[in-house]
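Enquirer: Based on what follows, work out the 3D shape:
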Amino acid sequence: MIKVLLVEDDVRLADALAGALEGRGYVVDQVRTGQAALGAAPVDIILLDLGLPDMDGIDLCRRLRERADGADTGIIMVTARGRQSERVRGLRSGADDYVVKPLAVDELCARMEAVLRRTRRRPEDPPVALGPLSVDLATRTVTRGDEPVDLTRKEFDLLAALVREAGSVVSREHLLLRVWQTSWPGTLRTLEVHIGTLRSKLDVPGLIETVRGVGYRLAAADGAAPGAADGATGRPSVSAAPVQPARRP
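Expert: Next up, the predicted model:
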């Protein structure tokens, strides 16, 4: 059950949006002011209007991030401020995504789902084996044997997005939204550069496949051992499976 805090002072809009989200299975609490948002119980995701009566939403976002539970809470700004400078300010203040009104509820739900995948941490999940590599999503580390693979934050976010959907084609637009919080086509070159750098650092041929005209796919297990050659293609078969801890004698 996903809990949502809707911070919106427009009563009619808030009631309509809350009703639509509740109809899709979300549990929604509504508040009208920044102070009320700061005093609200922890939730999974916050939908934050910027034009509040008692404080600016940008400042509120920063204060929400400073709370003890702030790092693991998704924050999406939902506002009429559509200028690029406002988007940049919002994302830099700590928001995970920025949506301009008027909005489509289905698109908002898709963005919420994407944010929740990034922000929800599951330390109980074991590391994932990618051929000779071990990827730990909880600690954000990649190792080859005992040696760490040095990735930037964006490179790891990109790898994690592919790992979570191993074997499926992930569109370029989806990766841009999840990693860079934008769907602007001008960012596609940035994505391509990061994919190239990530392939070079991971050094596992065939691990990240390009699906021409669509996006990218992390090679899925086909029953062969991690790192074993595929006789048909010559590429390694990559297992996106939990790494089993070694047994002690």
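Enquirer: drop to CA atoms for contacts and neighbour counts, all remaining ones
Expert: Fine.
Enquirer: Strands of this structure, residue ranges please.
Expert: 3-7, 27-31, 45-48, 74-79, 97-100, 128-130, 133-136, 141-144, 147-148, 169-171, 208-211, 215-218, 241-242 (DSSP state E).
Enquirer: please give me the structure for this one as well, since I'd like to look at both together:
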Amino acid sequence: MGDAPHILVVDDHRQIRESVTRYLERNGMRATTAKDAREMDAKLAGGQFDLMVLDVMMPGEDGLSVCQRLSAERRLPIIMLTALGQETDRIVGLEIGADDYLAKPFNPRELLARIKAVLRRAPLTEREPGSLAGKTVRFAGLTLNADARYVEDADGNRAQLTTADLRLLTVLLERPRAILSRDQLLDLTAGRSAGPLDRTIDNQISRLRRKIEPDPMRPTLITTVRNGGYCLAADVMVTE
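Expert: Sure thing, here's the model as predicted:
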């Protein structure tokens, strides 16, 4: 078990903590639990973890605040647990750096699948953004500083990117003018397939447009292709 992925489960419901822990351990992972943000901070200070499962609704500091704080401090992958139907929480979670989300009540098998998908791309996340690391990327009058995770325009205005923003933008920059379906984008950025009502990619595209489009309401850079998906309509220049 020494090399098994170590998962930190943060949830104020004891039954959820215990059931998730048992299931993960039966499937070859290590699990440590925390009931709130204060206990979570203590566990993070005293151990090494590969991924965090984080509930949104907790007493004291809530999960969204925790996610935002940790995303700024470290690159520990985070899967958010949200109440069923709380789409706003899911969107905000992705905006502030969560890697994935799952609505309660959830099937432990699906949680395990999400964890494995995020962990498969964890080595890439640690050296974000993969093939663009250490390079200068110019497109449509913008410059991407991949290592510092921001996009800068010709006037020097900068838009900071979350981990999820950077991952999506990297996928698009590596495939300029190619039409990518929502399923392809979700597979390339999250390592999983979309459910019937999954709007993860649409939400992430909207957020990225707000950061790089001159007019996000009339996008010309990341275009929508009817019955196709999305396309980065720009030439890309990459230099060492």
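Enquirer: just to revisit the earlier point, of the strands of the first structure, which is nearest Trp184 of the first structure?
Expert: Closest to Trp184 of the first structure of those is strand 97-100 (Cα to Cα; 12.6 Å).
Enquirer: Where in the second structure does that closest one fall?
Expert: Under TM-score structural alignment, strand 97-100 of the first structure corresponds to residues 100-103 of the second structure.
Enquirer: mean shift of the matching stretch relative to the first structure?
Expert: Comparing stretch 100-103 of the second structure with its match in the first structure after superposition yields a mean distance of 0.9 Å (mean Cα distance after the TM-score superposition for the first structure).
Enquirer: Now do that stretch: everything it contacts.
Expert: By Cα atoms under 8 Å, 6 or more residues apart in numbering, the surrounding residues in contact with stretch 100-103 of the second structure are 78-85, 90, 93-94, 111, 114, 118, 190.
Enquirer: Now the equivalent of Thr33 of the second structure over in the first structure: closest residue in space, sequence neighbours ignored.
Expert: Matched by TM-score structural alignment, Thr33 of the second structure corresponds to Gln30 in the first structure. Residue nearest to Gln30 of the first structure in three dimensions, not counting chain neighbours: Leu6, with 4.8 Å by Cα to Cα, 6 or more residues apart in numbering.
Enquirer: correct me, but the one you found touches Asp29?
Expert: Yes. At 6.1 Å, Leu6 of the first structure counts as touching Asp29 under the criterion of Cα atoms under 8 Å.
Enquirer: Settle it for me: which of these two has more neighbours?
Expert: Leu6 (23 against 16; other Cα atoms under 10 Å).
Enquirer: OK, contacts around the aligned partner of that one in the second structure?
Expert: Aligned by TM-score structural alignment, Leu6 of the first structure pairs with Val9 of the second structure. Going by Cα under 8 Å, 6+ apart, Val9 of the second structure touches 17, 20-21, 31-34, 52-54.
Enquirer: Please report the distance of Val9 of the second structure from Ile16 of the second structure.
Expert: Separation of Val9 of the second structure from Ile16 of the second structure (Cα to Cα, to the nearest Å): 9 Å.
Enquirer: One more: Ala37 of the second structure?
Expert: Counting by Cα to Cα, the gap from Ala37 of the second structure to Ile16 of the second structure is 16 Å.
Enquirer: Those two: who's more crowded?
Expert: The neighbour comparison of Ala37 of the second structure against Ile16 (other Cα under 10 Å) goes to Ala37, with 21 against 14.
Enquirer: wait, doesn't that one sit right on Ser65?
Expert: No. Assessed by Cα under 8 Å, Ala37 of the second structure is found out of contact with Ser65, at 9.5 Å.
Enquirer: Can you name the residues that contact the spatially most central residue of the second structure?
Expert: Geometric centre of the second structure, nearest residue: Asp99, 2.5 Å, by Cα atoms, centre = their mean. For Asp99 of the second structure, the contact set (Cα under 8 Å, 6+ apart) comprises 77-80, 118, 163-164, 190.
Enquirer: Asp29 of the first structure too?
Expert: By Cα under 8 Å, 6+ apart, the neighbours of Asp29 of the first structure are 3-6.
Enquirer: Could I get the full set of helices for the second structure?
Expert: Assigned by DSSP state H, the helices in the second structure fall at 14-26, 37-46, 63-73, 87-95, 108-120, 122-126, 163-173, 182-190, 200-212.
Enquirer: Using a markdown table, lay out these together with distance to Thr143 of the second structure.
Expert: As requested, these are exported to a markdown table (distance: least, Cα to Cα, whole Å):
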| stretch | distance to Thr143 of the second structure |
| --- | --- |
| helix 14-26 | 42 |
| helix 37-46 | 35 |
| helix 63-73 | 22 |
| helix 87-95 | 21 |
| helix 108-120 | 28 |
| helix 122-126 | 21 |
| helix 163-173 | 11 |
| helix 182-190 | 21 |
| helix 200-212 | 10 |
